[in-house]
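Colleague: what would the 3D arrangement of this be:
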Amino acid sequence: TTHQDEEVFKQIFIPILQGLALAAKECSLDSDYFKYPLMALGELCETKFGKTHPVCNLVKVVEKYFSGPAITLENTRVVSQSLQHYLELGRQELFKILHSILLNGETREAALSYMAAVVNANMKKAQMQTDDRLVSTDGFMLNFLWVLQQLSTKIKLETVDPTYIFHPRCRITLPNDETRVNATMEDVNDWLTELYGDQPPFSEPKFPTECFFLTLHAHHLSILPSCRRYIRRLRAIRELNRTVEDLKNNESQWKDSPLATRHREMLKRCKTQLK
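Modeller: Sure thing, here's the model as predicted:
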């Protein structure tokens, strides 16, 4: 069959996957068209021949809603519900794709490596101040967390190795200066020396353990930074509103002064930022 002839299979399906990737990039949540490339990719990834998912082998672990002058509180609620619905659909398809790749034995390791790479590449998101150019967006991390949460729903805690984070084959790379509760660096080093003694308590890492710890760290790298950004944005909006009100209320004092042009530009800039 075609999937057994690797070259023919690639010639047929790689252009399809590339087309789906391009289609997904051009989509937006302002309509439900975004879901069709994801649904198609999900169906392809779920296609199974024997014990393999051949399409998974080809998958390289590769403000329109709230704009407008007439947005009311009720409109915002309706639009938010619609947006949440679309997000749910998109995330479900992403889960199906990653789940299929993990089920496929030939791509499971690559998928786990990708998941770990996302976590490790975004460790700086846990910091109070982060250069956004060097890390993933909050939206990406929240979507990533949602998928990991779905993968973790059936994990039983008794199957999780609590010492995994210190395992020699742990996929998560913690910074050396990671904050620790009631322990100096010397205490940590002494404890690790004892842990890695003659008979280390480590067993071969299993998927439940790896998925659990990846999900745990994804929580730390997605929800907390998103909340901090939201709080900063609310604070900035309050400051902008206060500036606009002050300029308007005191316009009679500065409109004929040498600073009038500067104040008008500031007022215009603040109003633009508030839109």
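
Colleague: CA atoms for contacts and neighbours, from now on please.
Modeller: Noted.

Colleague: is it correct that residue 59 falls within a helix?
Modeller: No: going by DSSP: H, G, I helix; E, B strand; the rest coil, the assignment for residue 59 is coil, not a helix.

Colleague: so how far is residue 216 from it?
Modeller: 26 Å (C-alpha to C-alpha, to the nearest Å).

Colleague: quick one, which of these two is more surrounded?
Modeller: Set residue 59 next to residue 216 and count neighbours by other C-alpha atoms under 10 Å: residue 59 wins out with 19 against 15.

Colleague: that one: what's it in contact with?
Modeller: Residue 59 makes contact with residue 17 under the criterion C-alpha atoms under 8 Å, 6 or more residues apart in numbering.

Colleague: ok, now how distant is it from residue 249?
Modeller: The gap separating residue 59 from residue 249 is 59 Å, by C-alpha to C-alpha.

Colleague: now do the buried residues in the helix or strand that contains residue 273.
Modeller: Using DSSP states H and E, residue 273 sits in helix 260-274. Buried residues in helix 260-274, defined by neighbour count with 16 or more other C-alpha atoms under 10 Å: 263-264, 267, 270.

Colleague: let's see this one next, to set against the first:
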Amino acid sequence: MEVLSQLGRGENPLQDLAPCAACNQTTPDNLDSPGVSSSSPAPLSPLLSPVATLPHHPMSVVPLSSDSQQDIHTRSLMYLMDCYARVAMEERNHPKRSSIPPLSDVLAEIRAQCVQYASLSLQGVLIDEELPRTSPLLGPVLNQSLPRGFLPELVARTHANHELFNKVFSPVLQGLFLTMQTSSIVGNGHRQPIQALSDLVEIRCGPSGNVRPICRLLTHQSNFLPDVVTQAVGRELAKTSFLGPFLSVSVFAEDEAKVADKFFSGNPVADKSLNQTLQQELENTRILLHKVFHDILVCNSAREATLSYLAALLRNNEKRAQIQVDERSLAGDGFMLNVLSIMQFLAVKVKLDKVDVFYPFHPSSLVDIKNDTRLKFTSQEAAAWLDDLNRSLIHKWKEPKFPTHCWFLTLHCHHLALLPACHKYQRRLRALRDLQKLVDEMQATEAQWKEMHFAARNKELLKQWKQQIKKLNRSKACADTGLLNEALLRRSLQFYTSVAEFLLGLLVQLPPGVTPPSLPLPSDAPAIFSALPEWYVEDIAEFLLFVLQFTPGVVADCTEDSLITWLLVVVCSPQCIKNPYMVAKIIEVLFVINPGIQSRTEQLHARVMAHPISEMHLPSCLMKFYTG
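Modeller: Okay, the predicted model is just below:
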């Protein structure tokens, strides 16, 4: 306490002490995170502690004030962490003596006192100076330089008092939020804040170890799901919500212009070599983000708020599915694909028999389909059927469980994240082709106009078009990395396979996974199938057509029999879907699978042709469909 008092007066009683040999022997055992190597050189701190001699990784943390107040609070915390680390050093040096009383009791008490004083210091109680804007704990958390066990013990000793816990850890969370806002995948500045957040939400305490205090605190932050104040609600939430910056790690040029300038020169051969590295970095980031969301969702007190946050992201970005859209008002492709990847990871273990098929119509549903075109019903028929369902004495609404919420949110996330990104990619390619055609035509006729009075204008147009082509090529290279990611597309295909099984089960009124249904099906489709949105079927076809065009190996290698069965049943049961163009799109998928169109899918085509439905019904159904 005397040392802390002197530090509070601006003195440093330890500055003249020489470091002992043991203090310089820093090992990973001192740390809360094993990710820091003890072999890297680092300057000694003024406290000459083993904690301070850990290597420092440069980090674009929110700028710290350089006044004495910041130094005082930081020095106090570093001194307490130093004392905490020396306990571990004593236990390593004298393992037998330190494991039995009285020394074991003394060491445990020292640890407890260090943590208690640290909590007081972080509240600003020990020092009569105003706390700095940035928590002194933020730097050690980011740099993973905390003594092992210090952070979990600090959480365990403060979480019961919510006000105290909020004072200690809310500044740390907000510091991570502000740090992440200035971070980018360029320079790998995104890694430390996401890893730090992952470490924090992972901390558990309580008698059975099932209490996650940081998760509860995170969802109670004022900016966890803030009220929107602009018309650009999708973009605003991506920027201002607490988890928004963490989800905004992107390689798309529209989201992060520095990516195109840093990594892509416009040379397709050179750019392709960087794709795999960037895709792996993005995949690692998404896996870590999934871990963060998983830890939050397993916390009972944080689950509902997190599901509401995910639903709000989808609801406020639903215009992404429109043909004409103002992209400036919505979240970008990188943000939405990160959300999609997290949802895919969460949904991978969901069993279809645990999913409530009535969820899209449930009064408590987190997804909204009331304005969507239905598979068979008109909007009036769908409303009448739902009214009958609500008045029915037989049907009872079940309280939605997490698997149901998760699965349908994932389905709608594909509609708002993946498919719009695919459409945008195709529009970019068309724009590139059109511009290149203009350049080729202009250059081919140069001999005719180079002596004319408008030659200068044509040369200026050529220059502009070539610059646009160069810019679009860089943008395409970024999109190749972000969208044509086989890991992402495989997960999407796996999920769409489950969607096909879900739809097939509703259409034939059989549980998923049974033998292929007997055809033909009745002329009247089940009401619950008829009332579903049309895009539930259309998105499967559009996704398959996109992947068959750009990464056919994913479909060729990963298509399951249940998806083939669904495609064939739809083609052979056109009476169940009122829009004939929807059936025609499914037929187009079967056409593109033909090896004459896509050589990579020869084995898949053979599987389709060998399917019992193909042998018995497909030829006659195709003839009937096209001849009316």
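
Colleague: what TM-score comes out when they're superposed?
Modeller: Once superposed, chain against chain, the TM-score is 0.92 (TM-score structural alignment, normalised by the length of structure 1); 272 aligned residues with a C-alpha RMSD of 1.8 Å.

Colleague: quick check: the helix holding residue 273 of structure 1 aligns to which part of structure 2?
Modeller: The aligned range for helix 260-274 of structure 1 in structure 2 is 455-469, by TM-score structural alignment.

Colleague: also stretch 132-142 of structure 1?
Modeller: Under TM-score structural alignment, the match for stretch 132-142 of structure 1 is residues 327-337.

Colleague: quick one: map residue 76 of structure 1 onto structure 2.
Modeller: Superposed on structure 2 with TM-score structural alignment, residue 76 of structure 1 falls opposite residue 271.

Colleague: element containing the closest residue to residue 107 of structure 2 other than its chain neighbours, please.
Modeller: Distance criterion C-alpha to C-alpha, 6 or more residues apart in numbering; nearest residue to residue 107 of structure 2, sequence neighbours excluded, is residue 87 at 6.2 Å. Using DSSP H and E, residue 87 of structure 2 sits within helix 68-93.

Colleague: elements contacting that helix?
Modeller: On a contact count with 3 or more C-alpha pairs under 8 Å, 6 or more residues apart in numbering; DSSP states H and E, helix 68-93 of structure 2 meets helix 2-8, helix 103-123.

Colleague: who does the first one touch, helix- and strand-wise?
Modeller: So the one you mean is helix 2-8 of structure 2. helix 68-93.

Colleague: if we use 6 Å, what do you get?
Modeller: Applying 3 or more C-alpha pairs under 6 Å, 6 or more residues apart in numbering; DSSP states H and E, one finds that helix 2-8 of structure 2 makes contact with no other helix or strand.

Colleague: mind checking the end-to-end distance for stretch 18-35 of structure 1?
Modeller: 16 Å.

Colleague: residue range in structure 2 corresponding to that stretch, please.
Modeller: The alignment of stretch 18-35 of structure 1 onto structure 2 (TM-score structural alignment) covers residues 174-191.

Colleague: give the buried residues for the matching stretch.
Modeller: Buried, per 16+ other C-alpha under 10 Å, within stretch 174-191 of structure 2: 174-181, 183-186, 189-191.

Colleague: so where in structure 1 does the helix holding residue 87 of structure 2 end up aligned?
Modeller: So helix 68-93 of structure 2 sits over no part of structure 1, by TM-score structural alignment.

Colleague: quick one, that helix and helix 103-123 angle?
Modeller: 160 degrees (axes from the mean of the first three to the mean of the last three C-alpha atoms, to 10 degrees).

Colleague: in CSV, list the helices and strands packed on helix 68-93 of structure 2 along with mean neighbour count.
Modeller: Below are those laid out as CSV (neighbours: other C-alpha atoms under 10 Å):
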stretch, mean neighbour count
helix 2-8, 17
helix 103-123, 18
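
Colleague: could you dump the ones you listed to CSV with distance to residue 591 of structure 2?
Modeller: Converted to CSV, those look like this (distance: least, C-alpha to C-alpha, whole Å):
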stretch, distance to residue 591 of structure 2
helix 2-8, 77
helix 103-123, 66
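
Colleague: these: which one's closest to residue 582 of structure 2?
Modeller: helix 103-123 (61.0 Å; C-alpha to C-alpha).

Colleague: next one: that closest one to chain centre, how far?
Modeller: 38 Å (C-alpha atoms, centre = their mean, to the nearest Å).

Colleague: one more: stretch 158-175 of structure 1?
Modeller: Computed by C-alpha atoms, centre = their mean, the separation of stretch 158-175 of structure 1 from the middle of its chain amounts to 21 Å.
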